[in-house]
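Engineer: Pasting a predicted model and its sequence here:
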Amino acid sequence: MPPKILIVLTSHDEIPGVGPTGWYLPELAHPYEKLYKKTTITIASPKGGKAPLDPNSVKMFSEDPICKDFLSKESIWSNTEKLSEMNEKDFDAIFYVGGHGPMFDLTTNPTSISLIESFAASKKLISAVCHAPCVFLNTKDNSGKPLISNINVTGFSNAEEDAVGLSAAMPFLLESELGRVSGGKYVKAELDWGVKVVRERTSYGGVIVMGQNPGSAGGVAEEILSVLGA
């Protein structure tokens, strides 16, 4: 039986005072292209149903062949499961797709936090890319310490957020918070937008994988396959 992966998308569709947002196209399209032939995938979101796709990501990656092909498969994200109905016991790994949306709905979502903690306690793979490592900020192990305490972490950098002009619109800066919660262990690529994938072990002994930005999404998928032996 192929390994089973739960992919989680945001349900948040607007940045206050800015405009539409959601999940970021290549951060699902590129991993999906690598994962779907070797794993069984279930996609969920907090609200279920159609998860909002960031229209800016569609414009930005309009010439990307993998993204163009993925856009023709709208059924993949138009009828997501409800996150509250998902059970860790049914999956081997969980992967969170980025975009600015997760910063608003998944950082503090109690269902998501509980699910991640359950995966980690069972030593199952937990993973996220770009803005989605925000989902780990409020997770803890059974001793009460942050799951990401004292391990290398990565996610969308402050400089990258500045470059897209959205630092002031965010509820917090991801790099700063990942650095604070991990105890100063945030790492990033030498150059903005460079590929950076981090693979570490939690205090439970399971694997956690994070990617810095959209360009790191494919690398995260490769690490997922490597961990799962798929």
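Structural biologist: Happy to help now that I have it. Computed from a predicted model, the values in this text were never measured in an experiment.
Engineer: For the rest of this, base every contact and every neighbour count on C-alpha atoms.
Structural biologist: Noted.
Engineer: so how many other residues sit close to the closest residue in space to Gly183 that isn't next to it in sequence?
Structural biologist: Using Cα to Cα, 6 or more residues apart in numbering and skipping residues adjacent in sequence, the residue nearest Gly183 is Asn150, 5.6 Å away. For Asn150, the neighbour count with other Cα atoms under 10 Å is 17.
Engineer: Just confirm Asn150 contacts Lys185, I think it does.
Structural biologist: Yes. With contact defined as Cα atoms under 8 Å, Asn150 reaches Lys185; the gap is 6.4 Å.
Engineer: Report all helices and strands that whichever strand or helix holds Thr111 contacts.
Structural biologist: Per DSSP states H and E: Thr111 is located in helix 110-121. With contacts taken as 3 or more Cα pairs under 8 Å, 6 or more residues apart in numbering; DSSP states H and E, helix 110-121 sits against strand 93-96, strand 125-129.
Engineer: was I right about Gly49 contacting Ser75?
Structural biologist: No. At 10.2 Å, Gly49 does not count as touching Ser75 under the criterion of Cα under 8 Å.
Engineer: With neighbour numbers in mind, choose between the two.
Structural biologist: The neighbour comparison of Gly49 against Ser75 (other Cα under 10 Å) goes to Gly49, with 16 against 10.
Engineer: next, the one to line up against it:
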Amino acid sequence: MTRQILIILSDAHTFSVYKVDGTVKQAETGFFLSELSKPLTHLLDSGYSVTFASPNGKEPNIDPLSESTMLAFLGQWWVKNRENKLIQEMRLENNLANPRPFASISDEELASFDGIFIPGGHAPLSDLGNNPELGRILWHFHNAGKPTAVICHGPYAFMSTKHAPNTPRFAYKGYNITSWSDQEEKLVETLKGGTVPKVESTLALEGAVMVTGAAQKAGAVTVDREVVSGSNPMAAEGLGKRLVEMLQEGEQVKGA
């Protein structure tokens, strides 16, 4: 039996930076390379098939910062090359170049997916948090208790559950969640010279219990019910491993 994972990406190639003078600057972004490729590697190596989806099916962009050999890969160019090669394979052999539009995935088809994964990069801030179709999709995985993995800015997509057609409320109230922290975002704001929407405080206002600290910043993941979450690229490896474990645990329960 085919084991299917839905991977959610943004159509956005920029995100908004709000300047002190009242103007809004668009900064280039996309998905963060290692935050997609590391969990994706664990999924593929464990025999899972993946389907990419985005709001309108546009080809996603790679966040340019995430391709920096020195900043993102600490000089490990061979790791960067390996991850870029995987993404290129997904463009050619899977549907990464033309993701499924959210609206094209019916409620009936959602039942065929075993889990869902949303990587980071600043792109989710632009078009995932208020998308009704994504809200509908996330409610399916939430109600079914299917493994749901999010990292960095990916948890911002949880805000979409407030815009879902039939259940417009935040699905993850009371959940322990780790995301890109407000403290980490302040470093980006310093570099960009303006303010950026915050993931951590936005989810906290909706009733999520935000788990942050030295361990989370160093790559520890947080698990609560069906959700596994991480703060930044350092969590990508552990997030991928834990997601696969949760999927396999679910399969064992079904087979019992």
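Structural biologist: Yes, it's here. As the structure is a computational prediction, the values presented were derived from the model and not from experiment.
Engineer: care to give me the TM-score?
Structural biologist: Aligned and superposed, the two chains score 0.87 in TM-score terms (TM-score structural alignment, normalised by the length of the first structure); 223 aligned residues with a Cα RMSD of 2.4 Å.
Engineer: picking that back up, between the helices and strands packed on helix 110-121 of the first structure, which gets nearest to Ala163 of the first structure?
Structural biologist: Distance to Ala163 of the first structure, taken as Cα to Cα, is lowest for strand 125-129 among these, at 18.1 Å.
Engineer: State the span of the second structure onto which the closest one is aligned.
Structural biologist: Per the alignment by TM-score structural alignment, strand 125-129 of the first structure matches residues 147-151 in the second structure.
Engineer: Redo the helices and strands packed on helix 110-121 of the first structure as CSV? Include distance to Trp23 of the first structure and mean neighbour count.
Structural biologist: Output for these, formatted as CSV (distance: least, Cα to Cα, whole Å; neighbours: other Cα atoms under 10 Å):
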stretch, distance to Trp23 of the first structure, mean neighbour count
strand 93-96, 10, 27
strand 125-129, 11, 27
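Engineer: Save those strands as CSV, and put in distance to Leu83 of the first structure too.
Structural biologist: Formatted as CSV, these follow (distance: least, Cα to Cα, whole Å):
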stretch, distance to Leu83 of the first structure
strand 93-96, 12
strand 125-129, 15
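Engineer: Can you say which of those strands is nearest to Asp105 of the first structure?
Structural biologist: Using Cα to Cα, the nearest of those to Asp105 of the first structure is strand 93-96, at 12.4 Å.
Engineer: Which residue in the second structure occupies the aligned position of Thr111 of the first structure?
Structural biologist: Counting by TM-score structural alignment, Thr111 of the first structure lines up with Glu133 in the second structure.
Engineer: I'd like to know how many residues surround its match.
Structural biologist: 23.
Engineer: what's the answer for Gly207 of the second structure, then?
Structural biologist: Using other Cα under 10 Å, the number of residues around Gly207 of the second structure comes to 16.
Engineer: again with the one 3 residues further on
Structural biologist: Residues contacting Met210 of the second structure under the criterion other Cα under 10 Å number 20.
Engineer: show me the residues around it that make contact.
Structural biologist: Asn176, Ile177, Thr178, Ser179, Glu200, Leu203, Ala204 (Cα atoms under 8 Å, 6 or more residues apart in numbering).
Engineer: thinking again about what came up before, tell me which residue of the second structure lines up with the residue nearest to Gly183 of the first structure.
Structural biologist: Counting by TM-score structural alignment, Asn150 of the first structure lines up with Gly174 in the second structure.
Engineer: quick revisit: which residues touch the match of strand 125-129 of the first structure?
Structural biologist: With contacts defined as Cα under 8 Å, 6+ apart, stretch 147-151 of the second structure is touched by 35, 114-120, 141-142, 178-180, 226-233, 235-236, 239, 243, 246-247.
Engineer: now the strands: where do they sit in the stretch 151-256 of the second structure?
Structural biologist: Secondary structure of the stretch 151-256 of the second structure (DSSP state E, counting those that start in this stretch): strands at 176-177, 209-210, 222-224, 227-230.
Engineer: Of the ones you listed, which stretch is the most buried?
Structural biologist: Of all the strands of the stretch 151-256 of the second structure, strand 227-230 carries the top mean neighbour count, a mean of 29, counting by mean count of other Cα atoms under 10 Å.
Engineer: Report the mean distance between it and its aligned residues in the first structure.
Structural biologist: Overlaying the first structure shows strand 227-230 of the second structure at a mean distance of 1.2 Å from the equivalent residues (mean Cα distance after the TM-score superposition for the first structure).
Engineer: In the first structure, point out the residues matching that strand.
Structural biologist: On the basis of TM-score structural alignment, strand 227-230 of the second structure is assigned to residues 208-211 in the first structure.
Engineer: what residues does the matching stretch touch?
Structural biologist: 125-130, 133, 153-155, 195-202, 217, 219-220, 223-224.
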